[in-house]
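Undergrad: Quick one: sequence plus predicted model below, questions after.
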Amino acid sequence: MKNYFGFNLTAKKLLPIWLIFYFLFITSYVVLINSMKNIQSGTTPSGMLFLFLFLLFLVAFFISFYIAKIIIENFTYKDKPIIFNGKFGRFVGLILVGLLLSIITLGVYMAWFIRNIHRFFVNNSVYENESFTFQGKGGRLFVIVLLTIFLPIIALTIIMSKVFMVNPEHVSISNMIFQQIISWMIMIPYIYFIYKWMVNIDYKNYNIRWETEFWNSCGKLALEIFLSVITIGIYSPMAVIKLYAYFTERTIVQSGDVKRKFGFDTDNINDFLFIWGQILLTIITLGIYYPWSISKIGKKILSRTYLE
């Protein structure tokens, strides 16, 4: 039996907080442009600029917190909503401490910082009076980042630097393209392992996780990214739909020998055209339509996502 999810978010709920974000984005952009002009003309920036940027920093996290809260609380399963109990003060504390420790440790703590933020949103989400619990470890995320991004990028940088030093006058466009291709190839395992790490959640006596194979999954990611790149982004909505369906169908809920699977009723062409329509409306309205697009796309996708 298929039990479908729902998404009750309306543009009316999201619009006020989105307009605040929109106004602050425009304001901060204007202030920064004027400040850069003053710096170029030799004028020392005032302390008010740094105070403004700090306040803007706090407001940005305030807005991101409430947007996440609104979205989470409008997910439903069997017509019952998820409740979010996270407090803004606790969220700000995690952000400030995480940023400070990440700076002090030259980025090493960043993995635990990301773990804490993800855990905050997961662990404060409640369904039928039972909380979800994120099981991902900061140490594992650190290893993922170290082995899939940090070390490969260092190796690539060293190799390409030596190539350019040997024949600096023969640095061609093909070399630059080759470097970009290798960079994308490095990113694919990173994307796979990061999302696999994120989907490790307990609920009651069940564990929610991906049941995927590395090479098949990376091949799927590579194909969809490649098609998006060669079509200059036109294919991107289709890539998102196909990747969502692929990984949703490989997400399981298990308790002992009992295993249940997620699924998605595909309608690729209609979804592709619909999402592009929402993107174009958002572009035409300079972003003001965004709350409507999120609401409509969320409802269209989640209403066809189910748990067997």
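TA: Ah, there it is.
Undergrad: contacts and neighbour counts: CA atoms only from here.
TA: Fine.
Undergrad: looking at it, residue 282 is touching residue 276, isn't it?
TA: No. When contacts are counted by C-alpha atoms under 8 Å, residue 282 is not listed as touching residue 276 (9.8 Å).
Undergrad: tell me which strands and helices the strand or helix carrying residue 121 is in contact with?
TA: Mapping residue 121 onto the secondary structure by DSSP states H and E places it in helix 110-123. For helix 110-123, the packing partners by 3 or more C-alpha pairs under 8 Å, 6 or more residues apart in numbering; DSSP states H and E come out as helix 88-104, strand 130-134, helix 138-145.
Undergrad: Just put these in TSV and tack on distance to residue 153 and mean neighbour count.
TA: Rendered in TSV, the data for those read as follows (distance: least, C-alpha to C-alpha, whole Å; neighbours: other C-alpha atoms under 10 Å):
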stretch	distance to residue 153	mean neighbour count
helix 88-104	20	14
strand 130-134	29	20
helix 138-145	11	16
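Undergrad: how about the ones you listed in a markdown table, adding distance to residue 35?
TA: Supplementary listing: the helices and strands packed on helix 110-123 in a markdown table, determined by distance: least, C-alpha to C-alpha, whole Å:
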| stretch | distance to residue 35 |
| --- | --- |
| helix 88-104 | 25 |
| strand 130-134 | 43 |
| helix 138-145 | 36 |
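Undergrad: who wins for proximity to residue 297 among the ones you listed?
TA: The closest approach between residue 297 and any of the helices and strands packed on helix 110-123, judged by C-alpha to C-alpha, belongs to strand 130-134 at 25.0 Å.
Undergrad: Give me the angle between the closest one and helix 110-123.
TA: With axes from the mean of the first three to the mean of the last three C-alpha atoms, to 10 degrees applied, the angle from strand 130-134 to helix 110-123 works out at 160 degrees.
Undergrad: take a look at this one as well, against the first:
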Amino acid sequence: MLKGTRETPIEFTGKAGEYFGIWIVNLLLSIITLGIYSAWAKVRRKKYLYQHTLIDGVGFDYHASPVAILKGRVIAFVFFMAYIFSQNISPFLPMVFAFIILFLMPWMVIRTMAFNARNSSYRGLRFDFTGGMREAAFTFVGLPILFIVTLGLILPYMVMRQSRYLLENHKFGLTAFSMTAKAKDFYLIYGKVLLLVMGIGVAISALVTLSLDKDTLLNAVKDMQAGAAVANFGAIMASFILFYLLLILGSGAYVQSRVSNLIWNSTTLGNLSFRSNLRARDMLWLYLSNLLLIACSFGLLTPLAYIRMMRYRISHLNLTGETDFDRFVGDKKVDAKATGAEMAEMFDIDLSFG
């Protein structure tokens, strides 16, 4: 950051107790109404999170109509149930539905982003999303197919293209976001993780190979005959599972923090830029502690885990530059339909970035 440049923190003031109250009421009413209230629950939850995310003491806002969301969910639910029951009619029908979903993927991506953007505002000015169908088809259909063909080697490039598409087609008023991160930057992050995992794998293989000499095998047979091998095997398996869990979560924390930092640190909005400084060890601690909280509470502390993660991520994201939002202008947007957004949610399509 240049000397003298103003840096404005983005704050999150949401509290776990308040969010838990919203979460539990939403859950109970959604169950009682057989899912009908879930549309109102979604708006209520998003409003709380948006309004407690502040820049210069002013929060964001969410304006979606619960009725529009409910209509979209009904259509998405009917389509989903048709897909489920099609398996009982013909073994080929699920494949037809899968191709339909693949064909609709670009449309669902665009509709999801447009619906969320046009129903989000800051200081009364709405966001927008203007992504094109052709680029969405290449980014969210073509690249995942190439991911399979290339045995995953294209993953960093795919993440870069998807992040750029989602970010650069967003606007605040009439001003578009811009991202300058290159594919090589993403390959560097994923390459470091791959080398680390491969190094650990080679070290473990060498250790196992060296330990499995003739005497060790004979002793193992004697222990098994004596019944002591059961306890030893259990301890070994438990240690292996714990190590594997730490390796997966650690790799995920590193990738998530580094990719998020890369995306936001290369993003600008007009005269504003962003600075993100997430740390892998902090993310790993949050992953582990949140997993423990959720498991020990049988899911009841899920809201606490969510608030902890959101507070950490937002508290490590700042704006750089003069936050004079009066210079941003906008026009009236055509309301986006909720159908595509709810279909994407129904089929668990993750469209987040950063």
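TA: Ah, there it is. Model, not experiment: these values are computed from the prediction.
Undergrad: What span of structure 2 is the helix holding residue 121 of structure 1 aligned with?
TA: When structure 2 is aligned by TM-score structural alignment, the counterpart of helix 110-123 of structure 1 is residues 155-168.
Undergrad: Nearest the geometric middle of structure 1, what residue?
TA: residue 195 (9.4 Å; C-alpha atoms, centre = their mean).
Undergrad: Map that one onto structure 2.
TA: Following TM-score structural alignment, the counterpart assigned to residue 195 of structure 1 within structure 2 is residue 260.
Undergrad: Against residue 297 of structure 2, how distant is its match?
TA: Shown here: residue 260 of structure 2 relative to residue 297 of structure 2, a distance of 30 Å by C-alpha to C-alpha, to the nearest Å.
Undergrad: now residue 343 of structure 2
TA: With distances defined as C-alpha to C-alpha, the gap from residue 343 of structure 2 to residue 297 of structure 2 amounts to 31 Å.
Undergrad: and these two? which has more neighbours close in?
TA: Between residue 343 of structure 2 and residue 297, counting by other C-alpha atoms under 10 Å, residue 343 is the more crowded of the two (26 against 10).
Undergrad: which residues in the stretch 151-300 of structure 1 form helices?
TA: Counting by DSSP state H, counting those that start in this stretch, the stretch 151-300 of structure 1 has these helices, from start to end: 151-166, 173-198, 214-230, 236-248, 268-284, 290-302.
Undergrad: do you know which of those lies nearest residue 7 of structure 1?
TA: helix 290-302 (5.1 Å).
Undergrad: hang on, the earlier thing: by how much does the match of helix 110-123 of structure 1 deviate from structure 1 on average?
TA: In this overlay with structure 1, the average offset of stretch 155-168 of structure 2 from its partner residues is 1.7 Å by mean C-alpha distance after the TM-score superposition for structure 1.
Undergrad: what's next to that stretch, contact-wise?
TA: Counting by C-alpha atoms under 8 Å, 6 or more residues apart in numbering, the neighbours of stretch 155-168 of structure 2 from elsewhere in the structure are 113, 131, 135-136, 139-140, 143-144, 147, 176-179, 181-183, 186-187, 190, 263, 353-354.
Undergrad: Repeat that for stretch 131-142 of structure 2.
TA: 102, 105-107, 109-110, 158, 161-162, 165-166, 169-170.
Undergrad: Among those, name the buried ones.
TA: Burial by neighbour count, 16 or more other C-alpha atoms under 10 Å: within those this picks out 105-107, 109-110, 158, 161-162, 165-166, 169-170.
Undergrad: ok, residue 241 of structure 1 - contacts?
TA: The contact partners of residue 241 of structure 1, by C-alpha under 8 Å, 6+ apart, come to 268, 271-272.
Undergrad: before we move on, what about residue 222 of structure 1?
TA: For residue 222 of structure 1, the contacting residues are 185, 188, by C-alpha under 8 Å, 6+ apart.
Undergrad: do you know how far the residue mapped onto residue 120 of structure 2 from structure 1 is from residue 20 of structure 1?
TA: Structural correspondence for residue 120 of structure 2 with respect to structure 1 (TM-score structural alignment): residue 75. As for residue 75 of structure 1, its distance to residue 20 of structure 1 is 23 Å (criterion: C-alpha to C-alpha).
Undergrad: So between these two, which is more surrounded?
TA: Neighbour comparison, residue 75 of structure 1 and residue 20: the larger count goes to residue 75, with 20 against 13 (by other C-alpha under 10 Å).
Undergrad: Which residues are in contact with the spatially closest residue to the more buried one that is not a sequence neighbour?
TA: Using C-alpha to C-alpha, 6 or more residues apart in numbering and skipping the chain neighbours, the partner closest in space to residue 75 of structure 1 is residue 7 (4.8 Å). With C-alpha under 8 Å, 6+ apart as the criterion, the residues that contact residue 7 of structure 1 are 74-76, 295, 298-299, 302-303.
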